[in-house]
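Undergrad: Next input, structure requested:
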Amino acid sequence: MSRAFIILLAVLFAASILMTGCTAVRPEAENGKLNVYITTYPLYDFTMKIAGDRINATQIIPTGVDAHEFEPSPKLMADLERSDVFIFNGGGLEAWAERVEDSLNRKGVIVVNTGKGIAKDNDPHIWLSPIRAKQQAERIYDALIKADPGNADYYTKNFKLLEAKFDDLDKKYRDTLSKATSRNIITTHAAFAYLCEDYGLNQVPITGVSPGSEPSPRRMAEIIKFIKENNIKYVFFEPLTSPKLADSIARETGIEKLVLDPVEGLTEEQKARNDDYFSIMERNLMSLKKALVE
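TA: The predicted model follows:
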């Protein structure tokens, strides 16, 4: 074997090592299924309704953890680099995901920013409008088809069923809220702007987009004044966060409290009832009906 040939083999071997270092090795998924990572509960629910048991799905952000504050571990980043599909909400909810989007794309991961072009004003809560949640689900469906065309018929059948559920939910919201005698809702944080925009309501939040923020005394006084001047009868609170702000407002004004769930995760009680996005949104509508229609 000539020296020149040996040198050529060494160069080719070195080049192959470098190429391997630049591209994450995507392991063979269990049973040949896609490895799909999803940041939040609503997107996980939509994904599972489309893909069912045809994928290995992982919800990244646990229930009870503020998605605004979550940061990925090195292990999670390594897992994402070896995944097939990465789905996130966007709109500023997972800043870390937006930072790594280009890098994951270069490694061959199909990345789905479900809120791109839908979210605005740095408000990520688009899933709380059935109309916009359907758009998010469609982007998930498109990504699954791209990643796994062999199961396209299965995904398409399930997505059509999911589309119909969104359309039915949208109709229920429109029909019910068209009868509202009041349009103002007092919420503990500003999660419901898209829902209010799409169904003609006016959100008056105690705090901002992040549920962890605290209102100033001036803001609390403004809310109390608004309630008294507009004959508001209910303040809405959320099941996964402290009700202390709603409690304070209720004590100061004599109004009652109702749950309006931002569907950021499932409580143990909701898990026991086998709740999902749609059942929670139906109960949200019943709360809105009680506050605004009855």
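
Undergrad: contacts, neighbours, all on C-alpha from now
TA: Noted.

Undergrad: can you map out the helices along this protein?
TA: Along the chain, counting by DSSP state H, helices occupy 3-22, 41-51, 74-81, 95-106, 130-147, 152-177, 193-199, 217-229, 244-253, 268-272, 277-292.

Undergrad: Show which residues not belonging to the last one make contact with it.
TA: The one in question is helix 277-292. With CA atoms under 8 Å, 6 or more residues apart in numbering as the test, helix 277-292 has contacts from 42, 45, 128, 165, 169, 173, 176-177, 180-184, 233-234, 258-261, 263.

Undergrad: quick one: buried residues of it?
TA: Neighbour-count burial for helix 277-292 flags Tyr277, Phe278, Ile280, Met281, Asn284, Leu285, Met286, Ser287, Leu288, Lys289, Ala291, Leu292 (criterion: 16 or more other CA atoms under 10 Å).

Undergrad: let's see this one next to it:
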Amino acid sequence: MNVRRRLIPAALVSALGLGALTACSSDSAASGNTDKFDVVASFYPMAFLAEQIGGDHANVTSLTEPGQEPHDLEISTKQRAQLEEADAALYLKGLQPAVDEAVGQTGIKTKIDAAGLTHLEDHGTGGHTHEGEEGHAEEEGHSEEEEHGRDPHVWLDPVKYAEIAQGVGKAFEKADPDHAADYKKNTAALVTKLKGLDSDFENGLKNSRSKVFFTNHAAFGYLAERYGLTQEAISGIDPESEPSGARVRELQQEAKADGVTTVFYETLVSDKTAKTLARDANLKTDVLDPLEGITDKSRGDDYFQVMEANLKALRTALGAK
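TA: Just a heads-up that it's a prediction; the model follows:
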């Protein structure tokens, strides 16, 4: 649709003609200059919201390819041009620094930061200690909060994801008023489905043998907090960070103390550390998907299907009744 248009500098047009620049699989053939409301989303959870709320009126392009770890994204010249030609950018500030920078440098009129539509919190690698134990942060000479910033993984909490959806819907209504009624209707339908998912998790996890689960990295802090669970992550917020020997020993002791049965890993990053810990501690392994992208390895074709698969995996690992 493009409510407003701006000229692309000649140097940029020339750069786009270079053979070295190829479209990623998530790029739309017509990501801008269409007769629809053109939205560039940073990665899958944002693209899913845009598609569900925009419906037939929106043309949605994701900057992150399916199967690509979103934290590692670097913005190409082609993608910068897509941002310039879009009607709106939907992103989650703090998750992908390259996206934050690129969006900030564009003159795009509608910039929707999902982080500003809900409250972000601090979540570390672990959630509790046992009697007689002391935290390791002070031993290392710095606090846990100094090791990480605000946790960006809000989409894994259906309640917070619904809050973001409502904010995105209002932004779409304002940016494309001709289709405001449809955006409002689509947003309401999505929020209703998310409320149903929230009920599924609440009912499915309230009666379980254990409340502690191990994950590859600390992506499930919001989900754990919402449903009265404790996430113990091998690594921190960054999925590529390596755990210390002290952290691995701590988790081995934790598994015995809390009756942990399973170490969860994910599809987009290496499972080596998770499987090593599981082998050494005589635990099982399974997938708990942080839904940063949908691939052929995902246990479902969209957000809701994968979240239901996550619920099933958690119920099994926690001994839910």
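
Undergrad: With distance to Phe86 of the first structure as extra columns, can I get the buried residues of helix 277-292 of the first structure in TSV?
TA: Listed next are the buried residues of helix 277-292 of the first structure as TSV, based on distance: CA to CA, whole Å:
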residue	distance to Phe86 of the first structure
Tyr277	20
Phe278	23
Ile280	25
Met281	25
Asn284	29
Leu285	31
Met286	34
Ser287	34
Leu288	34
Lys289	37
Ala291	39
Leu292	39
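
Undergrad: rewinding a little: make a PyMOL selection of the buried ones in the contacts of helix 277-292 of the first structure.
TA: Here is the PyMOL command that selects the buried residues among the contacts of helix 277-292 of the first structure (16+ other CA under 10 Å):
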select buried, resi 42+45+128+169+173+176+177+180+182+183+184+233+234+258+259+260+261+263
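
Undergrad: Next, work out how far apart Val25 of the first structure and Gly108 of the first structure are.
TA: 10 Å (CA to CA, to the nearest Å).

Undergrad: In terms of neighbours, single out the busier of the two.
TA: Gly108 (17 against 13; other CA atoms under 10 Å).

Undergrad: which residues does that one contact?
TA: Taking CA under 8 Å, 6+ apart as the definition, contacts of Gly108 of the first structure comprise Thr23, Asp84.

Undergrad: The same query, at a cut-off of 10 Å, please.
TA: Under the criterion of CA atoms under 10 Å, 6 or more residues apart in numbering, the contact partners of Gly108 of the first structure comprise Thr23, Ala24, Val25, Arg26, Glu81, Arg82, Ser83, Asp84, Val85.

Undergrad: Just the buried subset of those residues, please.
TA: Buried residues within these, counting neighbours by 16+ other CA under 10 Å: Ala24, Arg26, Glu81, Arg82, Ser83, Asp84, Val85.

Undergrad: now for the first one: what does it line up with in the second structure?
TA: The one in question is Ala24 of the first structure. Under the alignment (TM-score structural alignment), Ala24 of the first structure pairs with Arg6 of the second structure.

Undergrad: end-to-end on stretch 98-115 of the second structure?
TA: As for stretch 98-115 of the second structure, its first-to-last residue distance stands at 16 Å under the measure CA to CA.
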